[in-house]
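A.B. asks: only geometry, no sequence info:
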């Protein structure tokens, strides 16, 4: 949108400049340069370069948070923030950041990418080294450019996250089946204790849950499983969590959290 406005400005400036040149030689004085068409040169010389410069800095993103056309419906991967630096541009006091990420894809690929994005001031705390952000990427692209998947639904993000974990060996095919096909329920955390073990970037915990079935009856289950460290504050004793389990098989449950599951 912003790039289109920039080029429309250039086009209007070009037309007005042409009219300015023509009428400048046909005025009563024979050299009537100071006429209404002088807006054309002003647009071309002063306004259009500024707009085009801002458009280049935006890196193809609309200032209203729109998704660049080439990334629309592109696959979603999960990116871990390496660094986030301000570009110097701000739109409505919202800073633009160059976000460097290590990206994992659902097909098991890994690469380093860069997202240039206008970030709301209230969301800056989420863009810090180590944070995980969903991104859209172009398979096979060599430029490393990605876009934050701000247009994706929660279901799309959850599915992409699960597939990335499966590709990295952090989720078994059975756990993926539970996450995708399981019955949704709620559970109370009865006990949780870290074991001190790490599996990749995940902490291994012992957790005991009391799960409510759809008919309001309950069952208890104890599990030994790795979870992302960001999930640990959400599974403290006494907290209620969303879970999934396969109908007729209550031997394993998946704990569901926003944009993550374990």
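C.D. replies: Noted; the coordinates are in hand. This structure is a prediction, so every number in the text was calculated from the model and none was measured.
A.B. asks: all contacts plus neighbour counts: C-alpha atoms, from now on.
C.D. replies: OK.
A.B. asks: so who does the residue lying closest to residue 97 once chain neighbours are set aside touch?
C.D. replies: Using C-alpha to C-alpha, 6 or more residues apart in numbering and skipping the chain neighbours, the partner closest in space to residue 97 is residue 86 (4.4 Å). Listed by C-alpha atoms under 8 Å, 6 or more residues apart in numbering, the contact set of residue 86 reads 95-98.
A.B. asks: And for residue 9, nearest residue in space, chain neighbours not counted?
C.D. replies: Spatially, and ignoring its direct neighbours in sequence, residue 9 is nearest to residue 48 (6.1 Å; C-alpha to C-alpha, 6+ apart).
A.B. asks: Please report how far the residue nearest to residue 97 lies from residue 94.
C.D. replies: 10 Å (C-alpha to C-alpha, to the nearest Å).
A.B. asks: swap in residue 165?
C.D. replies: As judged by C-alpha to C-alpha, residue 165 and residue 94 stand 33 Å apart.
A.B. asks: Can you pick out the residue with more neighbours from these two?
C.D. replies: residue 165 (22 against 16; other C-alpha atoms under 10 Å).
A.B. asks: Helix, strand or coil: sort out that one for me.
C.D. replies: Recorded secondary structure, residue 165: helix (DSSP: H, G, I helix; E, B strand; the rest coil).
A.B. asks: hold the first one in mind and look at this next one:
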């Protein structure tokens, strides 16, 4: 039927309106068979109205329990789903909110070095009104204020921290605790390398520790710690090397040749 686009958002309502127009035209013509045609038109209209309500109801009920599709999903507005979302094809939209976890197994194995384009580190907000929001933090001078070379820590404080090897309790529970989801007695618990957030705090390096909203330590900002703290250690040691080198040079100049 001309003018009806099934892919549009309100195509059922438009179809009902078009049928109403046809009904008016049939009344005007007053054909002998008009009564039966009008009756059929009324039945079709009522069926479409019922179908429209049923589709809306079933859609809401379906989305409240999760959403699964084997094709593509394109959304121009926002998506709020309380259950799981699964799609074998791409999902695109302007925004999306998930109350639970967000997992992308494919992303974990995607080698972006094989893809043309610029890359950047991804940040995630974990507190406040935008918890879970992904984005980036600019590093340009234009985006920063109150810039200073005076750092809130010393190289000695960094050197006072001890790197450690450890295993996560959650990984051990996967192997040893039958009540843990995903329990596997053959699970190999990996050995990890890193620092302890409490050690950094005790040595005055809380600026590298990420905290929960209640103030308890959560994790370590290893990216900043590696880039800034370790660089400060190298700079400090280089200054000491330069001083000692200069002293050796002056001493050697006073020795007989």
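C.D. replies: Thanks, I have the structure now. Note that this is a predicted model, so its numbers are computed, not measured.
A.B. asks: And the TM-score between them?
C.D. replies: Here the TM-score for the pair of chains, by TM-score structural alignment, normalised by the length of structure 2, is 0.31; 127 aligned residues with a C-alpha RMSD of 5.6 Å.
A.B. asks: Turn the contacts of residue 86 of structure 1 into a markdown table, columns for secondary structure and neighbour count.
C.D. replies: Formatted as a markdown table, the contacts of residue 86 of structure 1 follow (DSSP: H, G, I helix; E, B strand; the rest coil; neighbours: other C-alpha atoms under 10 Å):
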| residue | secondary structure | neighbour count |
| --- | --- | --- |
| 95 | strand | 18 |
| 96 | strand | 22 |
| 97 | strand | 23 |
| 98 | strand | 16 |
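A.B. asks: isn't the residue nearest to residue 9 of structure 1 right up against residue 10?
C.D. replies: Yes. Using C-alpha atoms under 8 Å, residue 48 of structure 1 is in contact with residue 10, at 5.7 Å.
A.B. asks: How much space separates residue 147 of structure 1 from residue 133 of structure 1?
C.D. replies: Following C-alpha to C-alpha, the distance that separates residue 147 of structure 1 from residue 133 of structure 1 is 10 Å.
A.B. asks: neighbour count winner among these two?
C.D. replies: The neighbour count for residue 147 of structure 1 versus residue 133, taken as other C-alpha under 10 Å, is higher for residue 147 (26 against 19).
A.B. asks: Which helix or which strand is home to that one?
C.D. replies: strand 146-148 (DSSP states H and E).
A.B. asks: How about residue 197 of structure 1?
C.D. replies: strand 183-199.
A.B. asks: Show the subsequent helix or strand relative to that strand.
C.D. replies: Using DSSP H and E, the next helix or strand after strand 183-199 of structure 1 towards the C-terminus is strand 202-212.
A.B. asks: which secondary structure elements does that next one contact?
C.D. replies: strand 183-199, strand 218-228 (3 or more C-alpha pairs under 8 Å, 6 or more residues apart in numbering; DSSP states H and E).
A.B. asks: Would you mind getting the angle between it and strand 218-228?
C.D. replies: Following axes from the mean of the first three to the mean of the last three C-alpha atoms, to 10 degrees, one obtains 160 degrees for the angle between strand 202-212 of structure 1 and strand 218-228.
A.B. asks: that older thread, which one of the contacts of residue 86 of structure 1 is nearest residue 16 of structure 1?
C.D. replies: Nearest to residue 16 of structure 1 among the contacts of residue 86 of structure 1, counting by C-alpha to C-alpha, is residue 96 at 33.2 Å.
A.B. asks: Spatially, what comes nearest to that closest one if we skip its sequence neighbours?
C.D. replies: residue 118 (4.1 Å).
A.B. asks: Residue 99 is in contact with residue 85 of structure 1, correct?
C.D. replies: Yes. Taking contacts as C-alpha under 8 Å, residue 85 of structure 1 lies within contact range of residue 99: 6.6 Å.
A.B. asks: Pick out whichever of those two has more residues nearby.
C.D. replies: residue 99 (24 against 13).
A.B. asks: Disregarding flanking residues, what is the spatial nearest neighbour of that one?
C.D. replies: residue 84 (4.4 Å).
A.B. asks: That neighbour: neighbouring residues, count only.
C.D. replies: There are 19 residues near residue 84 of structure 1, going by other C-alpha under 10 Å.
A.B. asks: Could you say which helix or strand holds it?
C.D. replies: strand 76-91.
A.B. asks: In that strand, which residues are buried?
C.D. replies: Neighbour-count burial for strand 76-91 of structure 1 flags 76-84, 90 (criterion: 16 or more other C-alpha atoms under 10 Å).
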